[in-house]
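Trainee: dropping the sequence and predicted coords here.
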Amino acid sequence: MDRKAVVRAMRYIWPGEPHDVDDAELESLYRYPADPRWLAVNFVSSADGAVEIDGRSAGLSNPADRKVYELGSDLADVLLIGAGTATIEDWRGVHPDEETAERRERHGLSPVPPVAIVSTGRSLPPDAPAITEAVTPTIVITSGSAPPATRQAWADAGASVLVAGDETVDLPAAVDELVHRGLGRIDCEGGPRLFGALLAAGVVDELRLTISPLLVSGAAERIALGAGLDPTALRAESVLAEGDTLLVRYLLARKQG
């Protein structure tokens, strides 16, 4: 696949005048702001809101989605993901290609961003490829209720274990610790339960949503799951199109406190 050919077919459609988008402009749109802490969430969904086909998101993705998905991780300090998604999607850490390496060097970023996996301790085995095959040590974010033996097994497998919260994972505290470690540009890549928890915690700054031109129906999950929250207002920041695929960036108001 010619990645540049995908970009030439992409159109900026709102706000302002529609026009073709080149590599430089696309990178500018999806780069992180100067804010020392910015958490962007990436999702692809069908037109009727499904986030998976046969249990995985790959069936919804396409070249346009993969292009912005790659920019999210290429320009981030750390990738944040739920343990269930890491297992289902068979994550194996970040292994950059030449284009990614050049982009990260140009932006003054580390060669390989670490992956931070949120786990209660029940769904992330210590021999998970996301830990054992990662180039940069994976950060496992968990709570004090995770069994000490499990935490030690993660560490023995090469992970850095970050304990945030006592009974459950304290996501604001975890994000604060990532920022303290110099990992303030955070790219969250799912899943729906983690996104729902991040929304409830008020720590999401941006939603990057690809709407795939498919109808799925059935009982597929949607992008955010959890106990529910007051409707959260979104502000559209940009809309692009590539063929029949829409790529929308929304901003959220961060909670204070």
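Mentor: That came through fine.
Trainee: can we go C-alpha only for contacts and neighbour counts from here?
Mentor: Fine.
Trainee: what about the longest helix in the protein?
Mentor: helix 63-74 (DSSP state H).
Trainee: elements contacting it?
Mentor: When contacts are defined as 3 or more C-alpha pairs under 8 Å, 6 or more residues apart in numbering; DSSP states H and E, helix 63-74 packs onto helix 3-8, helix 23-30, strand 38-46, helix 98-106.
Trainee: what residues does the helix or strand that comes right after that helix touch?
Mentor: Next helix or strand after helix 63-74 toward the C-terminus (DSSP states H and E): strand 78-82. Strand 78-82 is contacted from outside by 73, 113-119, 183-191, 193-194, using C-alpha atoms under 8 Å, 6 or more residues apart in numbering.
Trainee: this is the other structure I want to compare:
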Amino acid sequence: MRRIYPDFQDNPDIEQAYAYPEDRPWLRLNMVSSADGAAWLKGRSGGLSSRGDKRIFGILRGLSDVIVAGAATVRTEGYGPVKPRASWSSLRAGRPEVPPIAVITRSLDLDLDGELFTDATSPTIVITCEAAPAERRKLGAQRSDLVIAGDEGVDMRLAVRELHERGLTRVLCEGGPRINAQLSADDLIDELCLSVSPMLVAGGAARILNGVAAQVPLDLHQVLEEEGVLFCRYTREQSP
């Protein structure tokens, strides 16, 4: 892997390249897309991934305090609990050995008896709303750290605040596109890490944000490259 922006460097320190700011909470969005903007291939993001993307994906998880994903992404991508990695020992010094996964769901349509809930080193967090079925909320409270954030739908600002109150301030969101769009509309995204796969997909795949329109200016912070895949790091444009 090499860095091609802002300056050239062979074999950059990936952990340092993606270090979180030390002085404030930070919400990072990590996504992969095709060159024409598709967020998945044949329904899943894995078809767009690469060896470098998987390596950065793992490091971003190790750096985070919590991993956020929508219920549709959890179901489609077959999410399981995060497993400890020896390579994370320095990244997670003073913190739990793995970050918990926080699932955003309005309906609580989740397999609450699946390994994501029964085999998690750090208990899975479920963020839902008052409109979720009462029986599902009751079961969810038994299987997870259940958070009620909103009435008819999940209030993303309240959800993020609840994570911060648990000391989980380095937030990594892995999508999907609808969750991303809600976070963007609420002006909660501080950073976008985007892996651009060198292929054209077309068809009906969503973009990495799919929902309410929101215009958030970004600054290009860094570009890495490996095997034709670009790894772009954008941060929210700062006001002068």
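Mentor: Received it, and whenever you're ready, just let me know what you need. For clarity, every value in this text was computed on a predicted model and none was experimentally measured.
Trainee: TM-score for these two?
Mentor: With the length set by TM-score structural alignment, normalised by the length of structure 2, the two chains reach a TM-score of 0.94; 239 aligned residues with a C-alpha RMSD of 1.6 Å.
Trainee: point out the most buried one among the helices and strands packed on helix 63-74 of structure 1.
Mentor: Of all the helices and strands packed on helix 63-74 of structure 1, strand 38-46 has the most neighbours on average by mean count of other C-alpha atoms under 10 Å, namely a mean of 24.
Trainee: can I get the helices and strands packed on helix 63-74 of structure 1 in CSV with distance to A224 of structure 1?
Mentor: Below are the helices and strands packed on helix 63-74 of structure 1 laid out as CSV (distance: least, C-alpha to C-alpha, whole Å):
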stretch, distance to A224 of structure 1
helix 3-8, 29
helix 23-30, 21
strand 38-46, 10
helix 98-106, 29
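Trainee: which one, of these, ends up nearest to S143 of structure 1?
Mentor: S143 of structure 1 sits nearest to strand 38-46 of all the helices and strands packed on helix 63-74 of structure 1, at 20.5 Å, using C-alpha to C-alpha.
Trainee: the closest one maps to which residues in structure 2?
Mentor: Mapping strand 38-46 of structure 1 onto structure 2 (TM-score structural alignment) gives residues 26-34.
Trainee: how about stretch 175-191 of structure 1?
Mentor: Counting by TM-score structural alignment, stretch 175-191 of structure 1 corresponds to 160-176 in structure 2.
Trainee: and the matching stretch, how far apart are its ends?
Mentor: Stretch 160-176 of structure 2 has an end-to-end distance of 16 Å (C-alpha to C-alpha, to the nearest Å).
Trainee: quick one: it to chain centroid distance?
Mentor: 10 Å (C-alpha atoms, centre = their mean, to the nearest Å).
Trainee: buried ones in that stretch, by neighbour count?
Mentor: By neighbour count with 16 or more other C-alpha atoms under 10 Å, stretch 160-176 of structure 2 contains the buried residues 160, 162-164, 168-176.
Trainee: could I get those residues as JSON lines with secondary structure?
Mentor: Shown next, in JSON lines, are the buried residues of stretch 160-176 of structure 2 (DSSP: H, G, I helix; E, B strand; the rest coil):
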{"residue": "V160", "secondary structure": "helix"}
{"residue": "E162", "secondary structure": "helix"}
{"residue": "L163", "secondary structure": "helix"}
{"residue": "H164", "secondary structure": "helix"}
{"residue": "L168", "secondary structure": "coil"}
{"residue": "T169", "secondary structure": "coil"}
{"residue": "R170", "secondary structure": "strand"}
{"residue": "V171", "secondary structure": "strand"}
{"residue": "L172", "secondary structure": "strand"}
{"residue": "C173", "secondary structure": "strand"}
{"residue": "E174", "secondary structure": "coil"}
{"residue": "G175", "secondary structure": "coil"}
{"residue": "G176", "secondary structure": "coil"}
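Trainee: could I get these in CSV, plus columns for distance to F8 of structure 2?
Mentor: Output for the buried residues of stretch 160-176 of structure 2, formatted as CSV (distance: C-alpha to C-alpha, whole Å):
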residue, distance to F8 of structure 2
V160, 36
E162, 40
L163, 37
H164, 36
L168, 34
T169, 31
R170, 28
V171, 29
L172, 27
C173, 28
E174, 28
G175, 30
G176, 32
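Trainee: tell me which of the helices and strands packed on helix 63-74 of structure 1 sits nearest to D166 of structure 1.
Mentor: For D166 of structure 1, the closest of the helices and strands packed on helix 63-74 of structure 1 is strand 38-46, at 23.2 Å, according to C-alpha to C-alpha.
Trainee: give me the mean deviation of the closest one from structure 2.
Mentor: Following superposition, strand 38-46 of structure 1 is found to deviate from structure 2 by 0.4 Å on average (mean C-alpha distance after the TM-score superposition for structure 1).
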